[in-house]
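Trainee: Return atomic coordinates for the entry below.
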Amino acid sequence: MPMRDISALHCGHLFHFKCIKYWLTEQKTCPECRKSSKLDDIITTLYFHDDISDKKSEIANKHFESAFDGSKKLDTYNDLLKQLNDAYLELQNEKALHEQTKTFLNEVQCEKLEMIRIIQTLIENDD
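Mentor: Have a look, this model is predicted:
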C-alpha cells in the first residue's frame, strides 16, 4: 500500500484513506477505539521517521563488535593453545629426562651389584 493512501485519525489509529472516508460517512467514531471522529478529522499527510540507516548502522556496529569480540576470543584461545603446547613440550622433556635418570640409576645399580660380587669373590679367595 503506497504511503499516500494511509491516513490517520486524531486518536492515532491508521487506516486506508478510502476505507476511513467511507466509514466516517456512515459512522461518527473511530472503528478501533470508538472515539468521536468526523471527516474533517482525517489526517492525510503523515511523516514517519526513517530510521533504516540508523538500524543499518546499529546492526553494522553490533556485527563489528561481535566480530571484534570473536577475534579477541580467538586470540585468547590461541594464546592458551600456545601455553598448552609449551607445557606439553616441557612435560615431554621432563618425561625424557626421567627416563634417562631411570636408565642411569639402573646402570649404577648394576655396577653396584657387580662391585659387590667382585668384593665377595675377593673375600672368598682370601679365605
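
Trainee: For the rest of this, base every contact and every neighbour count on C-alpha atoms.
Mentor: Will do.

Trainee: in which helix or strand would I find the residue most central in space within the chain?
Mentor: Note on the chain: the residue nearest the mean C-alpha position is residue 70, at 6.2 Å, using C-alpha atoms, centre = their mean. Following DSSP states H and E, one finds residue 70 within helix 52-126.

Trainee: packing partners for that helix?
Mentor: Helices and strands touching helix 52-126, by 3 or more C-alpha pairs under 8 Å, 6 or more residues apart in numbering; DSSP states H and E: there are none.

Trainee: Off-centre distance for it?
Mentor: Mean-position distance between helix 52-126 and its chain equals 30 Å (C-alpha atoms, centre = their mean, to the nearest Å).

Trainee: Next, the second sequence, to be compared with the first:
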Amino acid sequence: MANYTCNICIEDLYEPGSQAGCLPCGHVFHVKCVQPWIKKNKTCPTCRKGTSVKRLLSYCIRKLYFSEEDYPGTSTEPVDNNEIDVDCGENPENEHNLDSAKKAPDVNTLRQHERDLMKQLEQTQNEINLLQFIRTQLTKELSNKEEELQSSRKKQQELAESASGIGKKLLLSERTKKEIEDKMMKLGSKLVDIEGVLKESQSIAQDSLEMLAQALSDKELEHISFKVLQYYHNYCSTI
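Mentor: Below you'll find the predicted structure:
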C-alpha cells in the first residue's frame, strides 16, 4: 500500500487511531486536522479552493476506511452513533449552521435592498433639495417682479395725478382766457360807444363854434375857441 500523508500535520494517513476524510474537492486529510482548518480558513489546505458559505456549513467530510478493521460496521467495539453524526454534519450545531446558510442569501438580499433604498432615498433627497433651491429662486424672482409691478403702478398713479392737475390747469386757463376775451369784448363795445359819443360831442362843439363865430367878434371868438379847445383837450385826456 502506498504511503500518503496529511498535508496539514504531515503524518501518515494510515497511522493507527487516525481517521482520514475527503473534502468535496477530492483531497484527503486527517479528520481531526481538517475540521478546525475548514472552520478557520474555509478553503482546502491543498488547492486553496474556496466555496460558498452554504456549502462550507453544510459539507460532510467523508471518512475513508482503508481496511475492514477500520470500518465501524465490522468492529467488535460499540460505535458511537453521535460521533458519526457529528462527522457527517447531522448534529444540531451543523443543522443550525445549515439553516443559517439557507437564510444567508435572504439576509444578503435584504441588505442589498436596504442599500438600494438608501441610494434611492439619497437621490430623492437630492432632487428635493434641488426643487427647494429652484422654489427659493422662483420666489425671489416673483417677489422682485411684484416690487417692479408695484413701482410701475405707483408711477402710473403719479402720472395720472399729474395729468389730472395739468388738465385742471388747462381748464382753468381756458376759463381765464374766455373771461379775458369777454372783458375785451365788453371794453371794445364801450370803446365804440365812447367813440360815438366823442364824435357826437365833436360835432356839437363844431356847430356851437360856428354859431358863436357868427355872434361874436374875431377877438372874442379866438378867446372862446381857446377855452373850448382847452376844455375839450382836458375831457379827452380823462377818457
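
Trainee: In the second structure, which residues correspond to the helix holding residue 70 of the first structure?
Mentor: Mapping helix 52-126 of the first structure onto the second structure (TM-score structural alignment) gives residues 124-198.

Trainee: how big's the offset between the matching stretch and the first structure?
Mentor: Taking mean C-alpha distance after the TM-score superposition for the first structure, the mean distance separating stretch 124-198 of the second structure from the aligned residues in the first structure is 0.5 Å.

Trainee: State the distance from residue 67 of the first structure to residue 73 of the first structure.
Mentor: Separation of residue 67 of the first structure from residue 73 of the first structure (C-alpha to C-alpha, to the nearest Å): 10 Å.

Trainee: try residue 23 of the first structure
Mentor: Taken as C-alpha to C-alpha, the span from residue 23 of the first structure to residue 73 of the first structure is 60 Å.

Trainee: Which one of those two is surrounded by more residues?
Mentor: Comparing residue 23 of the first structure with residue 73 by other C-alpha atoms under 10 Å, the one with more neighbours is residue 23, at 16 against 12.

Trainee: and the more buried one, how far is that from residue 6 of the first structure?
Mentor: For residue 23 of the first structure relative to residue 6 of the first structure (C-alpha to C-alpha), the value is 14 Å.

Trainee: go on, residue 114 of the first structure?
Mentor: In terms of C-alpha to C-alpha, residue 114 of the first structure sits 108 Å off from residue 6 of the first structure.

Trainee: what comes up buried for the host helix or strand of residue 22 of the first structure?
Mentor: Assessed by DSSP H and E, residue 22 of the first structure sits inside helix 17-26. Residues of helix 17-26 of the first structure classed as buried by neighbour count (16 or more other C-alpha atoms under 10 Å): 17, 20, 21, 23, 24.

Trainee: before we move on, back to that, with neighbour numbers in mind, choose between residue 114 and residue 6 of the first structure.
Mentor: Legend: neighbour count by other C-alpha under 10 Å for residue 114 of the first structure and residue 6, higher for residue 6 (18 against 12).

Trainee: where does residue 47 of the first structure fall, helix, sheet strand or coil?
Mentor: coil (DSSP: H, G, I helix; E, B strand; the rest coil).

Trainee: Hmm, residue 14 and residue 45 of the first structure touching each other?
Mentor: No: using C-alpha atoms under 8 Å, residue 45 of the first structure is not in contact with residue 14, being 11.6 Å away.

Trainee: Now the common contact residues for the two.
Mentor: Here residue 45 of the first structure and residue 14 have residue 7 as joint contacts, going by C-alpha atoms under 8 Å, 6 or more residues apart in numbering.

Trainee: For those two, indicate the residue with more neighbours.
Mentor: More neighbours surround residue 14 than the other of residue 45 of the first structure and residue 14, with 18 against 11 (other C-alpha under 10 Å).
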